[in-house]
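**Q** The following comprises the amino acid sequence and a computationally predicted model.
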Amino acid sequence: MTTTNTAPLLSAYDDQMRGAPPTLPTGVTCEQDGPLLRIVGQFRGFVSGPRDLGVEGEALDELIVRQRDFFAARGEAVEWKTRAHDTPADLTARLRAAGFVPEERETVLVARAAGTAVGEPTLPDGVTVRRVTADADMRRIAAMESVVWGQDRRWLADDLIGRVATAPDDIAVYVAEADGEVVCAAWLVFRAGTEFASLWGGAALAEWRGRGIYRALVAVRAALAVSRGVTCLHVDASDDSAPILRRLGFHAVTTTTPYVWTPPAG
């Protein structure tokens, strides 16, 4: 059995995927606060940092509180994206102490793009896949995702619409449909100036899972990435998706957990 050395993949991820996105939707801004990247103007704030923050103890506490208070003043929630291999090791404990709450952990997977774009995707009878750009389709995707996750995800339509309007060449959105209904959706986000593109979405209605649709959307997006000269694909995968992606040639390099602070009700 061949074991893949994932260290180069993790190094590439750390070096290329943790800085400011090359393009942002209209109304979204990116700024630095010390070692941190802070994104403002999305459905909730976003904070991330390098592998080693280079800040410890009371100085780290002050940095965390500053982010929380910045978004509190805006009346917005904020996500601090952590990775399991980051330092200092007590970052997550200090986030909890400041009122941040962990959401579901995901596995960071990386693959060589060419290795995942093999063969034609197979779809169930009656299911078709198409790339979409219309605002109405983004709203249909958000409605489907709201059903899948059991929460209001109308914000997703605004996010996708903004991305397509701002930089249409940087995102490719796909839907799988049956009898005119969106049963699964996924998108590919290119990251100019890097070797990477990222796979996002991939949610499917419960009755359509386990029928190859998710896998087909991975293949379609991988083929597009290869055609655009992308070397590596990245996914933050749920426990449901990670086994499928591993079978398609993806390798786990670390895990990621969002820590979220939410303004008190009222």
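**A** Arrived safely.
**Q** from here on, contacts and neighbour counts on C-alpha atoms
**A** Will do.
**Q** Beyond the helix ranked longest in the chain, next helix or strand please.
**A** Taking DSSP state H as the criterion, the chain has its longest helix at helix 57-73. Using DSSP states H and E, the next helix or strand after helix 57-73 towards the C-terminus is strand 78-83.
**Q** For that next one, name the packing helices and strands.
**A** strand 45-48, strand 251-261 (3 or more C-alpha pairs under 8 Å, 6 or more residues apart in numbering; DSSP states H and E).
**Q** what angle sits between it and strand 251-261?
**A** With axes from the mean of the first three to the mean of the last three C-alpha atoms, to 10 degrees defining the directions, strand 78-83 sits at 150 degrees from strand 251-261.
**Q** could you dump the helices and strands packed on strand 78-83 to a markdown table with distance to R68 and mean neighbour count?
**A** A markdown table is the format used below for those (distance: least, C-alpha to C-alpha, whole Å; neighbours: other C-alpha atoms under 10 Å):
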| stretch | distance to R68 | mean neighbour count |
| --- | --- | --- |
| strand 45-48 | 10 | 22 |
| strand 251-261 | 7 | 20 |
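**Q** residues contacting P121?
**A** 215-217, 219-220 (C-alpha atoms under 8 Å, 6 or more residues apart in numbering).
**Q** Leaving out chain neighbours, which residue sits closest to D152?
**A** S146 (5.2 Å; C-alpha to C-alpha, 6 or more residues apart in numbering).
**Q** The one you found contacts W155, doesn't it?
**A** No: look at S146 against W155 with C-alpha atoms under 8 Å: they stay out of range, at 10.0 Å.
**Q** buried stuff in stretch 116-129?
**A** By 16 or more other C-alpha atoms under 10 Å, the buried positions in stretch 116-129 come out as 116-117, 123, 127-129.
**Q** circling back: assumed the residue nearest to D152 was part of a helix.
**A** Yes: under DSSP: H, G, I helix; E, B strand; the rest coil, S146 sits within a helix.
**Q** In this model P22 seems to touch A167, though I could be wrong.
**A** No: the pair A167 / P22 is not scored as a contact, 10.0 Å apart, by C-alpha under 8 Å.
**Q** where exactly do the helices run in the stretch 151-266 of the chain?
**A** Along the stretch 151-266 of the chain, counting by DSSP state H, counting those that start in this stretch, helices occupy 154-166, 213-227, 242-247.
**Q** Assign a three-state SS to E120, would you?
**A** Taking three-state DSSP as the rule, one finds E120 in the coil state.
**Q** One more to weigh against that first structure:
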Amino acid sequence: MDHAAVLALYDRDMREGARPESSDARVERTGGVVRHVGGEGGWSGVLWSDLGAADADAVIAEQVAYFTGIGHEFEWKLHGHDRPADLGQRLTAAGFTADAEETLMIGETADQLVAAEPPEGVRIVPVTDRAGVELMVEANERAFGHDGSWLRDLLHARLAADPDAIVAVLAMAGDVPVSSARMELIPGARFAGLWGGGTVEGWRGRGVYRALIAHRARIAADRGYRYLQVDASDQSRPILERLGFAPLSTTTPYVYTR
């Protein structure tokens, strides 16, 4: 993989050329910024910017005024290669709060098309209804140790508004959910986004996480996506590197709450 070329393609395809994540969302381009305005339960924020030191503060203030004016909390998704170099400091000074930094990792879908089956006694099932959503929230809460209400709201909204744009899956051991993950598929893009992969303690290190990646990769390949994209935590980065994903940049969510 040509890392520089793929990163430039990612910026053009998923950020500067972003498409709405659902049918009730919209993408707007204004003043060196591409912003996403989410629909019900959706994500709102700045996806891409190309700013100079002279205009960055004014553009940040414009985005704050816009999103607060429509009543949306929002996120400025800062990438490590964005300009100007001190953009993160400027966002903090404007009232944003930085969440944990993650690593932007990209893999080729074809490289993940392997016979990675879950361990004996575990099966992978799709999430398509309210009962499945509740099991997915349960798995997420047990895996990550925090409230999963946000995931419940997101899944209900996305499955109702645009079910073809999201793939949600569970790993079940009997009647017990032991892992969950989702994939976001934006029509016309070349990158499928892998999100939320988490396995409950006691089932880690047994191939469940790998099986969920391979399962989603097969779906992405069938739908014509060449690349898989992950914002990886420090815990998942080494696993993904062993699977052939390449670290291309960093991402840090800067959140603005009124």
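**A** Noted; the coordinates are in hand. Just so it is clear, the model here is predicted, and its values are computed rather than measured.
**Q** care to give me the TM-score?
**A** Remark: TM-score between the superposed chains equals 0.89 [TM-score structural alignment, normalised by the length of structure 2]; 255 aligned residues with a C-alpha RMSD of 2.1 Å.
**Q** follow-up on the earlier one: distance to Q16 of structure 1 and mean neighbour count for the helices of the stretch 151-266 of structure 1 - can I get that in a markdown table?
**A** Output for the helices of the stretch 151-266 of structure 1, formatted as a markdown table (distance: least, C-alpha to C-alpha, whole Å; neighbours: other C-alpha under 10 Å):
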| stretch | distance to Q16 of structure 1 | mean neighbour count |
| --- | --- | --- |
| helix 154-166 | 20 | 18 |
| helix 213-227 | 17 | 21 |
| helix 242-247 | 21 | 16 |
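**Q** out of the ones you listed, nearest to R105 of structure 1?
**A** helix 242-247 (11.7 Å; C-alpha to C-alpha).
**Q** so Q89 of structure 2 sits in a helix?
**A** Yes: counting by three-state DSSP, Q89 of structure 2 falls inside a helix.
**Q** any idea what it aligns with in structure 1?
**A** When structure 1 is aligned by TM-score structural alignment, Q89 of structure 2 is paired with A93.
**Q** how much space is there between its match and I141 of structure 1?
**A** Here A93 of structure 1 is placed at a distance of 36 Å from I141 of structure 1 (C-alpha to C-alpha, to the nearest Å).
**Q** neighbour-wise, which of these two wins?
**A** For A93 of structure 1 versus I141, neighbours defined as other C-alpha atoms under 10 Å are more numerous around I141 (27 against 10).
**Q** what helix or strand is the more buried one on?
**A** helix 135-149.
**Q** Report the mean deviation for that helix after fitting onto structure 2.
**A** By mean C-alpha distance after the TM-score superposition for structure 1, the fitted helix 135-149 of structure 1 averages 2.5 Å away from its aligned residues in structure 2.
**Q** same for that helix, what does it pack against?
**A** Judged by 3+ C-alpha pairs under 8 Å, 6+ apart, helix 135-149 of structure 1 is in contact with helix 154-166, strand 181-190, strand 196-204.
**Q** Give the buried residues for it.
**A** Neighbour counts over helix 135-149 of structure 1 (16+ other C-alpha under 10 Å) mark 135, 137-145, 148 as buried.
**Q** and those residues as JSON lines, adding distance to G57 of structure 1?
**A** Output for those, formatted as JSON lines (distance: C-alpha to C-alpha, whole Å):
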{"residue": "D135", "distance to G57 of structure 1": "47"}
{"residue": "D137", "distance to G57 of structure 1": "47"}
{"residue": "M138", "distance to G57 of structure 1": "44"}
{"residue": "R139", "distance to G57 of structure 1": "44"}
{"residue": "R140", "distance to G57 of structure 1": "46"}
{"residue": "I141", "distance to G57 of structure 1": "43"}
{"residue": "A142", "distance to G57 of structure 1": "41"}
{"residue": "A143", "distance to G57 of structure 1": "44"}
{"residue": "M144", "distance to G57 of structure 1": "44"}
{"residue": "E145", "distance to G57 of structure 1": "40"}
{"residue": "V148", "distance to G57 of structure 1": "40"}
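**Q** coming back round to it: how about the contacts of P121 of structure 1 in a markdown table, adding distance to T194 of structure 1?
**A** Compiled in a markdown table, the contacts of P121 of structure 1 are given as follows (distance: C-alpha to C-alpha, whole Å):
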| residue | distance to T194 of structure 1 |
| --- | --- |
| R215 | 25 |
| A216 | 25 |
| L217 | 23 |
| A219 | 21 |
| V220 | 21 |
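**Q** Ignoring the adjacent residues along the chain, who's closest to the aligned partner of V122 of structure 2 in structure 1?
**A** In structure 1, V122 of structure 2 lines up with V127, judged by TM-score structural alignment. Nearest residue to V127 of structure 1 in three dimensions, chain neighbours excluded: A178, at 4.8 Å (C-alpha to C-alpha, 6+ apart).
**Q** okay, now the one you found: neighbour count?
**A** Using other C-alpha under 10 Å, A178 of structure 1 is surrounded by 16 other residues.
**Q** is it true that it touches G126?
**A** Yes: using C-alpha under 8 Å, A178 of structure 1 is in contact with G126, at 5.8 Å.
**Q** check contacts around A165 of structure 2.
**A** Residues near A165 of structure 2 by C-alpha under 8 Å, 6+ apart: 21-22, 158, 184-187.
**Q** Let's see that with 10 Å instead.
**A** 21-23, 158-159, 183-187, 192 (C-alpha atoms under 10 Å, 6 or more residues apart in numbering).
**Q** go on, V253 of structure 1?
**A** Contacts for V253 of structure 1 (C-alpha under 10 Å, 6+ apart) come out as 5-11, 13, 84-85, 107-110.
**Q** From these, list just the buried residues.
**A** Among the contacts of V253 of structure 1, those scoring as buried are 6, 9-10, 13, 84, 107-110 (criterion: 16+ other C-alpha under 10 Å).
**Q** In CSV, list those residues along with secondary structure and distance to G41 of structure 1.
**A** Below are the buried ones among the contacts of V253 of structure 1 laid out as CSV (DSSP: H, G, I helix; E, B strand; the rest coil; distance: C-alpha to C-alpha, whole Å):
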residue, secondary structure, distance to G41 of structure 1
T6, coil, 35
L9, helix, 31
L10, helix, 29
Y13, helix, 25
A84, coil, 27
T107, strand, 26
V108, strand, 25
L109, strand, 27
V110, strand, 28
